[in-house]
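> Sequence first, predicted model second:
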Amino acid sequence: MRKVVAGPADRLPRPPYDAKITPIFKALGGMPERYEVEKLRKDASARTLPLTNALFADRSVSVEDITIPGPRQDLTVSVVRPVAPTTSGYHPCIFYIHGGALVAADRFAGLDTSVIWAREFNAITISVEYGRAPESTGTQPAEDCYAALLWAGSHLSELHADPERLLLYGTSAGGGLAAAVALMARDKGGPTLCGLVLECPMLDDRNEKVSSQQFSTGPFYNSTLNAFAWRCLLGERVGGSSVSEYEAPARAQDLSRLPPTFLDCASAEPFRDEIVAFASKLWEGGVQAELHVWPGGPHGYDRIVPTAPFAILARKTRLSWIRRIFSQ
């Protein structure tokens, strides 16, 4: 459970990396011989700490931690609010779920983006500290996130948030959890979501798509690491018939009645084809969905090369979509 040895070299040709990615690729060198939960967590903390410190130092927002009841134990949510008063009285609310391959990072990973959301939309952001694998398994991480979303939905008036502008947003592993939570909200009667943003979501435990085979190795997030992460969550059930859509949302047969959804990914990452398939399933279910596949990037391109033209365009496109959703 704690370690996995790297698989064979890729046998399929890969879409090329953007020119700005290539020097980073060469500098990182080969992939690790094995993956370990403790090392993944240590590396994630080192990457996110400077951005977390910058969030706390930003005078345009306030950050408050709140303890709420969870399905197994109490959960902590961080609420980021704009300091400037809103003229309308109520803020849009973005419920954010962090990434980290299901095993690493914390509720502050990627939460620095809440400063941009506060500036652009005057939005409140809520981020939950969900249970990570392998300590939390099966549907438990998604159940933690859903419990926190239910709490948010029932406390919107106290938060001065608009109940008609509650948007669910997830990145990477958090994108997969956001998709699972959106399915729970649909199936369990709420809360009502105005939109769903799935940024490079981790959706499928089976690792069967062409993009998974193309990127089974490499210094960026690859499908060997992905298989390790899913095994931490699902154990011996990984890839089998007993995995539910609340664990791996790509298993869902019916995606109808989900909120308008934005999906994006990069062309040179293992999640590409499962994300494209998920978008097609959304359209099949009659859901309004927008998909972008940005050429030349690995998984996590937005953080790896934030100054690359395609990364800048990707961020602007996400913001534009959220602005449209909040203005409807």
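It's in.
> From here on, just use CA atoms for contacts and neighbour counts.
Will do.
> Could you look up the next helix or strand downstream of whichever strand or helix holds Val181?
For Val181, the enclosing helix or strand under DSSP states H and E is helix 173-188. Scanning forward in sequence from helix 173-188 by DSSP H and E, the next helix or strand is strand 195-199.
> Report the distance from that following strand to the chain centre.
8 Å (Cα atoms, centre = their mean, to the nearest Å).
> Give me the contacts around that strand.
166-172, 175-176, 178-179, 182, 259-265, 322, 325 (Cα atoms under 8 Å, 6 or more residues apart in numbering).
> for Leu319, helix, strand, or coil?
helix (DSSP: H, G, I helix; E, B strand; the rest coil).
> again with Pro270
coil.
> Who are the packing partners of the strand ranked longest in the chain?
Determined from DSSP state E, the single longest strand within the chain is strand 161-171. Strand 161-171 is packed against strand 91-97, helix 173-188, strand 195-199, with contacts defined by 3 or more Cα pairs under 8 Å, 6 or more residues apart in numbering; DSSP states H and E.
> The structure to be compared is supplied as follows:
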Amino acid sequence: MTGYEQPTEVVPPPPLDRECAAVLANMPPFPTLALETLKDVRQPPPGYEPPSDAVLSQGGAFIIEERFIPGGTGADISVVICTPAGAAAPRPALYLVHGGGMVSGTARQSMPGYMHLAEALGLVIVAVEYRLAPETPYPGPVEDCAAGLKWTFENSEELGVDGNRVIVLGQSAGGGLAASLILLARDHGHRMPLGLMLTAPMLDDRNNTVSAWQMEGIDTWDRARNEVGWAALLGSRRGTPDVSPYAAPARASDLNGLPPTFLDVGSAETFRDEVVAFASKIWKSGGQAELHVWPGGFHGYELLAPEAAISRETRAAREAWVRRLL
């Protein structure tokens, strides 16, 4: 890995939201993340059951289906499709790219956090099961995500999806992959979605912002864990000048031509500064972006503290943006 020196002055981090801090204080310590221990880290914690199709269907409100499709070069991947039962086709859709630091997570695990959008707006969710690093390093994961989006567009009629109203949504590491696949689509003349939603996206392999240093040892996904995720994806290239913007979107010098983009992040999380910088770069390039920095939110606060006031406001802001876009 390429190391970085801590900036000369790093002031104390912003205070955590009171409700979020209470939840964080009662959580067990996160296991140490290392490439050698990924097998253990990928195991669900005791008592956690990954959401089954029966749970995701919410008593028949949604129809859950899994399809196996061609992924990146030489790969087969799956997509999990969640369709509102009884809704008239064609429907708008969310193309969902899950989080997990590039090294863990599944499509089904990510879907419950966004089902409120499907319920409120009658959306189909298509969640891609991309291959994980380090077993599949860059460019495999982003190629899988791009292949899944291409498949969604090509099969939109069969899926009951309005191909002109597809929004790409990426969470955490999935946010970085979502931004990457949009840059690929822009630069290679592929079909673009209606919009792009990035929730606390993982964008910058250099891992050297003020917020990354401020939240070291505090955030649920801190600087040390971030180092491991990027190293899994990029190996020895992480942090070097030759990292592609298709791997780390913060490396892109020009963000012209992106669809309308929504970004949100907590003020007390590792990714704060890289997300703010990415939004600023979109504006500098003449693009349209809506940015929310939620005061006192740590990484994943809206999922781990769903009843906190800022979590409810976060979900409402996301829904309002999608509703306006549609």
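Cool, the structure landed. Being a predicted model, the structure only gives us computed values, none of them experimental.
> thinking again about what came up before, and the helix holding Val181 of the first structure, what does it pack onto?
strand 91-97, helix 140-154, strand 161-171, strand 195-199.
> can you put those in a markdown table and add distance to Ser216 of the first structure and mean neighbour count?
Formatted as a markdown table, these follow (distance: least, Cα to Cα, whole Å; neighbours: other Cα atoms under 10 Å):
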| stretch | distance to Ser216 of the first structure | mean neighbour count |
| --- | --- | --- |
| strand 91-97 | 26 | 27 |
| helix 140-154 | 25 | 22 |
| strand 161-171 | 21 | 22 |
| strand 195-199 | 20 | 26 |
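> Can you lay out those as TSV showing distance to Ile24 of the first structure?
Shown next, in TSV, are these (distance: least, Cα to Cα, whole Å):
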stretch	distance to Ile24 of the first structure
strand 91-97	27
helix 140-154	32
strand 161-171	22
strand 195-199	22
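> superposed on the second structure, where does the helix holding Val181 of the first structure end up, distance-wise?
With mean Cα distance after the TM-score superposition for the first structure, helix 173-188 of the first structure departs from the second structure by a mean of 0.7 Å once superposed.
> Can you give me the buried ones in that helix?
Buried positions in helix 173-188 of the first structure, judged by neighbour count with 16 or more other Cα atoms under 10 Å: 173-186.
> can you give me the helices for the first structure?
22-28, 37-57, 113-121, 140-154, 173-188, 210-214, 223-234, 272-284, 301-304, 309-327 (DSSP state H).
> residues in contact with Pro306 of the first structure?
Pro306 of the first structure touches Ile312, counting by Cα under 8 Å, 6+ apart.
> and if we set it to 10 Å?
Residues near Pro306 of the first structure by Cα atoms under 10 Å, 6 or more residues apart in numbering: Gly300, Ile312, Ala314, Arg315.
> Going through these, which ones are buried?
Gly300, Ala314.
> Of the contacts of Pro306 of the first structure, which is the nearest to Trp283 of the first structure?
Ala314 (21.5 Å; Cα to Cα).
> That closest one and Thr171 of the first structure, how far apart?
Shown here: Ala314 of the first structure relative to Thr171 of the first structure, a distance of 13 Å by Cα to Cα, to the nearest Å.
> joint contacts of these two?
Between them, Ala314 of the first structure and Thr171 share the contacting residues Asp264, judged by Cα under 10 Å, 6+ apart.
> Out of the helices and strands packed on strand 161-171 of the first structure, the one nearest Val37 of the first structure is which?
helix 173-188 (14.8 Å).
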